[in-house]
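**Student:** test case, fold it:
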Amino acid sequence: MQIEDTTTTPKTVLVTGASSGIGAAVAARLIGEGHHVIAGARRLDRLHALAEHTAAAAAESGGSLHPVRLDVTDRAQVEEFVALARERTGRIDVLVGNAGVMPLSRLDSLLVDEWDRMIDVNIRGLLHGIAAALPHFTAQGAGHFVTIASIGAHQVVPTSAVYSGTKYAAWAITEGLRQECDPTIRVTTISPGVVTSELADSITESGAAEAMRTYRAHAIPPTAIAAAVSYALAQPSDVDVNEIIVRPARRG
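**Tutor:** Got it, this is the predicted structure:
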């Protein structure tokens, strides 16, 4: 059997949460490699700025970026996001489920609205993407899901109970998807450690915010996670990179 060489083929890649941090870094990296990125996020102005920032790289590589306003908690919007990508290029090859929020807090702070927001974005948002993209991947006999989980899926610390719970759910959902999918559909979970991003800006509990400032003393740049995504996508079609954990070298 001849294995398809997918390492240099331009792909249509959907990236959620692409307006900053890991999502923006992933989009920029893939555009520079010649891929066509459909970038989704709530902050459309940030996406247009990203398009301008990557314009030169896109012109050189042949890649492109198309900004789309997207709230992953809205199932209809996610379905439209996927449909738009297919209409523009005739297929979709990769869905990078990156959108996430991280308002850490102790459980006894009872910040229930923040818990609900994490559940809605980190779990329901991921499921909406899978539900929208899976039928297309199945019909075309190929596709690649990449979920950006977290080191929080593998360890729990004080203030991370709900966040770690949502990221463990993201890991479990993606692992279940991998086991259920036809082998022509690849599935990858990438769990970043401490990364420079805006995620910590959403922490409203003072104690958790202070702990995070200390914890983030040795953060790695989001480009490190973008490189991991690029690696997974670049493998031959018979190679499925199931899981990658990327964290600062100075942290255990």
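**Student:** all contacts plus neighbour counts: C-alpha atoms, from now on.
**Tutor:** Will do.
**Student:** which ones are touching the spatially most central residue of the chain?
**Tutor:** Nearest to the centroid of the C-alpha atoms of the chain, with distances taken as CA atoms, centre = their mean, sits residue 98, at 2.0 Å. If you count contacts by CA atoms under 8 Å, 6 or more residues apart in numbering, residue 98 has them with 15-18, 22-23, 147-149.
**Student:** doesn't residue 25 lie inside a helix?
**Tutor:** Yes - when classified by DSSP: H, G, I helix; E, B strand; the rest coil, residue 25 is found to be part of a helix.
**Student:** next, the structure of the following sequence, for comparison with the previous one:
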Amino acid sequence: MTSKLTGTVALVTGASSGIGTATARQLAEQGASVALVARRKDRLDDLAAEITAAGGTALAVEADITDSAQAAAAVQQTVEHFGRLDILVNNAGLMLLGPVVGADPTEWERMIAVNVQGLLHTTHAALPHLLKAAEEGPRRVADIVNISSIAGREAWNGYGVYNLTKFGVNGFTESLRKEITQRHVRVGVLEPGGVATELASHNDHKPDIREATATFYEQTEVLQPEDIADGVAYMVTRPRHASIGELWIMPTDQA
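**Tutor:** A predicted model of the protein is given here:
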């Protein structure tokens, strides 16, 4: 039986944990060959072996996408290995919370580098290949899914620069959607609420924030990475004539 994504190639950033890992598994189950991109090569190798053992196809690509040359090389390695690129999932993200007053600007720079510049680097490198795939079989359509956040829809005290990056992702996604979707490269944004991933642990060195996030996760039945992976799979498996521009997935307790 042919799966919906048989014959296609997907690249997932931030594939070494959480939403990225779950998305890579889901796309492989749907028949896509998957390039796993992140910095933690050991985890990528383990995931690639798992996908292969389950009958899928995966390639581990170690790269720091905040470096434009490494992001471009990751895309090029994917295309050279698999021969094409049909789906890009920009998932890599960093969340460092706290007030703007008295903040450490290096934390802002790190978030902007991962959440914004990394997404731009991979998208820029991938676009020529996605446009080409949209003109060819097997589907004659290609997809970009940018993983944003509810923090791209609503701003909160203490989330200032994280909000900035996610509002920026939403704005960039909408502009790019208007630029290229009629060329059958669909561009969509997926905005999760609370998900059980490593994201909150990025603030473990800040006791007040660690306590607040721990309380939220204790009191909320949060989403699992697989819930978001299901959303990504839904977006990229729509028929050619249907484009999902925005998908907002929230824990019922948080909605």
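**Student:** any idea what the residue nearest to the centre of the first structure aligns with in the second structure?
**Tutor:** Using TM-score structural alignment as the criterion, the counterpart of residue 98 of the first structure in the second structure is residue 91.
**Student:** residue 248 of the second structure: which element?
**Tutor:** Secondary structure assignment for residue 248 of the second structure, by DSSP states H and E: strand 246-249.
**Student:** residue 104 of the second structure pairs with which position in the first structure?
**Tutor:** The criterion is TM-score structural alignment: under it, residue 104 of the second structure has residue 111 as its aligned partner in the first structure.
**Student:** three-state assignment of the closest residue to that match other than its chain neighbours?
**Tutor:** Ranked by CA to CA, 6 or more residues apart in numbering and with sequence neighbours excluded, the top spatial neighbour of residue 111 of the first structure is residue 105, at 7.4 Å. For residue 105 of the first structure, the assignment made with three-state DSSP gives coil.
**Student:** what is the burial count for residue 105 of the first structure?
**Tutor:** For residue 105 of the first structure, the number of neighbouring residues by other CA atoms under 10 Å comes to 24.
**Student:** same check on residue 8 of the second structure?
**Tutor:** Using other CA under 10 Å, residue 8 of the second structure is surrounded by 24 other residues.
**Student:** tell me how far residue 61 of the first structure lies from residue 49 of the first structure.
**Tutor:** With the distance defined as CA to CA, to the nearest Å, residue 61 of the first structure ends up 19 Å from residue 49 of the first structure.
**Student:** who's more crowded, those two?
**Tutor:** It is residue 61, of residue 61 of the first structure and residue 49, that has more neighbours when counted by other CA under 10 Å, with 16 against 13.
**Student:** for the closest residue to that one other than its chain neighbours, give me its contacts.
**Tutor:** In this structure, residue 61 of the first structure finds its nearest non-sequential neighbour in residue 34, 4.7 Å apart by CA to CA, 6+ apart. By CA under 8 Å, 6+ apart, the contact list for residue 34 of the first structure reads 10, 58, 61-64.
**Student:** quickly find the element holding the aligned residue in the second structure for residue 34 of the first structure.
**Tutor:** For residue 34 of the first structure, the aligned position in the second structure is occupied by residue 31, per TM-score structural alignment. Here residue 31 of the second structure is covered by no helix or strand, with elements defined by DSSP H and E.
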